[in-house]
Structures are given as C-alpha cells and as structure tokens.
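*Asks:* Provide a 3D model corresponding to the input given below.
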Amino acid sequence: MFEFILLTLVALGLAVFLTRPKKRPRKKPSRSRQRKHDATTGGAQDPSGILQAAQIDARPLFGSDERRVLCALLDWERQHPDAYMVLRKVALSDMFRLSNTGSRSAWDSARTCFDTRHVDFLIVDADGWPVLAIDYHETGHYERGAGRRDEVKALIFKQAGVTLTQIDKHTALPRFLDDIDAMLTTRLEGLA
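*Replies:* Modelled structure (predicted):
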C-alpha cells in the first residue's frame, strides 16, 4: 500500500510538472525592489545563506482522517481504470489559466488568489482535464477564518466550470463515493 501511495505521489509530481504553463520571463527588478529584497534577505544575494540560517523539518503530508479519504479515493480510482486519476494537493495555478482582461493591479490581485490556494484532492479525466475537486475540511477549519477563502475558491471553480465539493471527517465515504459517480455521470451526459 505504501508503494502505491508513493507511486501515486510521484505520478502527481510528474503530472504537475508536465502540465504547468510556461512562465513569462521576469523583468529585471528595479532598484527599489532590489533594496526591498536586500532588506528582507539581510543583504544576502545567495538563497543558500538564508536557508542555512533557517530550521527546516519534514512534516507529514496528511493526517489520519485525510489519509482515510485518500485511501477511499484511491480505491474508487482503481474501479475506474483508464478513465480517471486522483491527484492530491493541487494548486489552483496548476489547474487554471488566468487571462489578464483588466488592469495590472486587478490581475495581480486575481493571481494572488490563485497562487495561494489549492484543493486537497482533484479528479482528472484520462486526458488530464480537471473534472471534480474535493476540499477536505479538517477539524478547526472554520476557526481560522476559512469562510471567505472558501467563497473565493468556490467562485473560481464556478467561473472555470469545474465542480468543487467539500467534505469533512463526518462524511460517510461510501455514500460520498456514490455521489462522485453520480456527479461524473451527470457531467458525461452533459457532454454527450
């Protein structure tokens, strides 16, 4: 089982790497930006100096409740060979392309919404297109002011035409997996 999870994580990394849009070349930072950078890095130009001063520790990728959901989704994926793939912790900026249709400041603000958000689980079709995103709300999710962030995320998914659903540790997984089948069947019927 561990090998399968490890293989899935490697496949996720490869899929994200291969589907990332090419980045635009960055402009050379202005002197004022360079001074801000120098102030935040203590004048060090070499990131390795910054990292050597920091303490970096490994941490678990998911808790026991989230692991339970992942295992259920991977079992569901095995029942749908060659049709769908379950990915974990996918950034919205990897899923969606944001086009600049307004001012630069509005685009920068929208870009921030994308860069700072992810979904816990994403189901993609055989061609790699996102079809269903699942947000897992851990204990204490709403104690950290997540309501507004959830609203923004829901708006992004609605505009992109991708279904977003939310679950928590009280969700009955067998029924939820049936609901996934129903949502995807409805989606396929809409495409036909």
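*Asks:* all contacts plus neighbour counts: C-alpha atoms, from now on.
*Replies:* Will do.
*Asks:* Kindly provide the distance from the nearest residue to residue 122 once chain neighbours are set aside to residue 183.
*Replies:* Spatial nearest neighbour of residue 122, chain neighbours left out: residue 133 (4.5 Å); criterion: CA to CA, 6 or more residues apart in numbering. Plainly put, residue 133 is 11 Å away from residue 183 if you go by CA to CA, to the nearest Å.
*Asks:* Another sequence for comparison is provided below:
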Amino acid sequence: MMALLALLLSGAASGAEARRHHRRGTHRPAHHRTAPVTRPTPSVPVSVPVAATASLPIVGAITPAMMRGGLVAALLSVVGAAAGWFHSHRDRRRLLLADREWRRRVAELETSLTAERSRAAALWVERDAARQTLTEWEHRREQAQANSVQDTENQLRFIGGTRLHPKPLLNDGEGRQFWACLDFVRGRGMKVCPQVNMGEFIGTEWGDHSGRAFRSFNSKRVDLLICGEDWRPLIAVEHQGKGHFQGDAEDRDRVKRLALDRAGIGLVETYDEDHRGAVLAALEQELARILDDRADRADRADRGGSGAPRR
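*Replies:* Sure, this is the predicted structure:
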C-alpha cells in the first residue's frame, strides 16, 4: 500500500513539473518551436566569484527528477509519521478502554467483597447465637434429666435427701363432713373413703380422646367418696374450706364436676358454715337423684336405647 501511495505521489509530481515547463515555454511541440535568437555577446567580460563558480556544478546537478524524489520522500515521511501516530493513538485508546474495564471490574469485585464480608459477619453472629442457644438447651436438658421424677434413681435421691413426716389425711372441716357421711351410710351397707384419686373410681371407654380424657382427671382427687355395698361409687363429697379457693381451684373444680357428671356419680359440695343436718339432707337428695338416673338408664338399656345420666 505504501508503494502504491508513493507511485501516485510520483505521478502527481511529474504532471506538475510538465505543466510548469509548459507555462515557461520550454516544453513545446516540434512544429511550434522557433529557432533560437542569437544575441550579441557583450564585450565586457563578466567576472564570477570563485565561491559561486564552485557551487555551480551542484546547482546544475539538481534535476527535476531529484526534486520529485525529494518531494515523494517527504510525503512518504509524513505518511509514515501519520500512520505511526494512528497506530500509537489506536493502541493508547485500547489501553484506556482496557484500563476503564479493569477499574470497573475491580469496583464490582470490591462491592461484592464488601457484601460477602457483611454476610460472613452476619453468619458469624448467627453461629454464635446458635451455639449459645445450643449450650442453654443442653444445660436445661441436663437439669431436666437431673430433676426428672420419672427416673427411679432421682426419686430415691429426692426422698433420701428430704425429711418426711406423717400428716393428717383430712383437715378439720373435711373431718366433720366425714363423720356426717358416716352417719349417713350407717345401717345402709355403704362405705366412706377419704381422699380418693379420681382415676381409681372412674374409667373411660374406647374413643378418639379416651387416653387424653383419662389423663385430664386422673391426677385429681375428691375429699370423700361414698360407695355402695359393691364398692361402686355413688356420691363424691367436696369440702370447700377457707383455703380451697387458691390458684386454679375453680378450673380444677370445673373438670371434676364434668367428669363426675359424665360418669353418673353424684356430687355434694359442703362449706364450713354447713351444719350436719344440712349435709345429711343434701346427701339424701343427691342419692335419690343418682338412683333414679341409674334406674332410667337401665330401663333405656333394656329397651335398646342409650343416654347420658340426667343432671
């Protein structure tokens, strides 16, 4: 490509030289040329300096071809310099673009690294919290195992490390009601049992919630239980003394009432101000109701029906 450009520039220089000679008249066709005019030579001799004479051969040696070659060389130098500048500018632009891309990538990596560091710090905090929670759970589990009354060794350890003493089965108010119940059952073949666990005289039939129902009342007790000759429960007596209504006493009483009613067992609630006659009258009334309910249920069972006891 450089050679072609040099050839074009050389042709352009030759054309310019031909036009210049044409204007001066040095380049004319043969039929237009005229004979040279002979001018008389002056008789006065012309003296030429030695320095100028020495330079005449050099000036005469500069031909149009040499001038065209110098022009071409100059143009080629300019073109080469321009090509070098273009290549250097292109390389510099590539370097600038690469530098910008590198800086952008570095900024993205720094942002990503900052986010990852924040996430790592959060994970470290979560790990420390999880370890602390696990340590607390393990400590609680060890304490629960050490204090569990389900373990026989713990039971023996608890009992062995505690001073035990006998205490009255009934308090004063419950004792008075116990003697009233004894008067009530005297001559009827009935029995009076104090402080009986409800799971000992109430059972559950098969059902979806039978196990849960049994656990709901199994740990609860009645103060007195009047049983028939066959030891079947008839009436439960609950004495509501001054210290009865504490904590969740109301909730416990609600569970007891429902369990006794569903089992067909009577309930008489007494208070400290009740005298013996009022207690005996309440027992008589409740016994009559329970016997009537059981008779009705027996009749319905004989007729093929079923029903819950009346309350």
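*Asks:* Mind checking the TM-score on these two?
*Replies:* Remark: TM-score between the superposed chains equals 0.68 [TM-score structural alignment, normalised by the length of the first structure]; 154 aligned residues with a CA RMSD of 2.8 Å.
*Asks:* Tell me how many other residues surround residue 73 of the first structure.
*Replies:* If you count neighbours by other CA atoms under 10 Å, residue 73 of the first structure ends up with 22.
*Asks:* Residue 122 of the first structure now?
*Replies:* By other CA under 10 Å, the residues close to residue 122 of the first structure number 25.
*Asks:* swap in residue 23 of the second structure?
*Replies:* 10.
*Asks:* Mind checking what secondary structure the spatially most central residue of the first structure has?
*Replies:* In the first structure, the centroid-proximal residue (CA atoms, centre = their mean) is residue 90; its distance is 2.4 Å. The three-state label given to residue 90 of the first structure by DSSP: H, G, I helix; E, B strand; the rest coil is strand.
*Asks:* From residue 272 of the second structure, how far out is the aligned partner of it in the second structure?
*Replies:* Taking TM-score structural alignment, residue 90 of the first structure has residue 196 as its aligned residue in the second structure. Residue 196 of the second structure sits 21 Å away from residue 272 of the second structure, taking CA to CA as the criterion.
*Asks:* returning to that earlier point: which ones are touching the residue nearest to the centre of the first structure?
*Replies:* Residues in contact with residue 90 of the first structure (CA atoms under 8 Å, 6 or more residues apart in numbering) are 118-122.
*Asks:* Looks to me like the residue nearest to residue 122 of the first structure is in a strand.
*Replies:* Yes - under three-state DSSP, residue 133 of the first structure sits within a strand.
*Asks:* can you pull out the helices in the second structure?
*Replies:* In the second structure, the helices defined using DSSP state H lie at 2-24, 50-61, 64-147, 152-160, 172-185, 210-217, 249-263, 276-302.
*Asks:* Average separation of the fifth one from the aligned part of the first structure, please.
*Replies:* Using mean CA distance after the TM-score superposition for the first structure, helix 172-185 of the second structure ends up 1.6 Å from its aligned counterpart in the first structure, as a mean over the superposed pairs.
*Asks:* Where in the first structure does that helix align, residue-wise?
*Replies:* With TM-score structural alignment as the criterion, helix 172-185 of the second structure aligns to 64-77.
*Asks:* Need the counterpart of residue 166 of the first structure in the second structure.
*Replies:* Per TM-score structural alignment, residue 166 of the first structure is aligned with residue 269.
*Asks:* no no, residue 176 of the first structure
*Replies:* With TM-score structural alignment as the criterion, residue 176 of the first structure pairs with residue 279.
*Asks:* My read is that its match contacts residue 180, right?
*Replies:* Yes - between residue 279 of the second structure and residue 180 there is a contact under CA atoms under 8 Å: 7.1 Å.
*Asks:* Residue 252 of the second structure: neighbour count?
*Replies:* 14.
*Asks:* so who does the alignment partner in the first structure of it touch?
*Replies:* Residue 252 of the second structure maps onto residue 149 in the first structure, with residues paired by TM-score structural alignment. By CA under 8 Å, 6+ apart, residue 149 of the first structure lies in contact with nothing.
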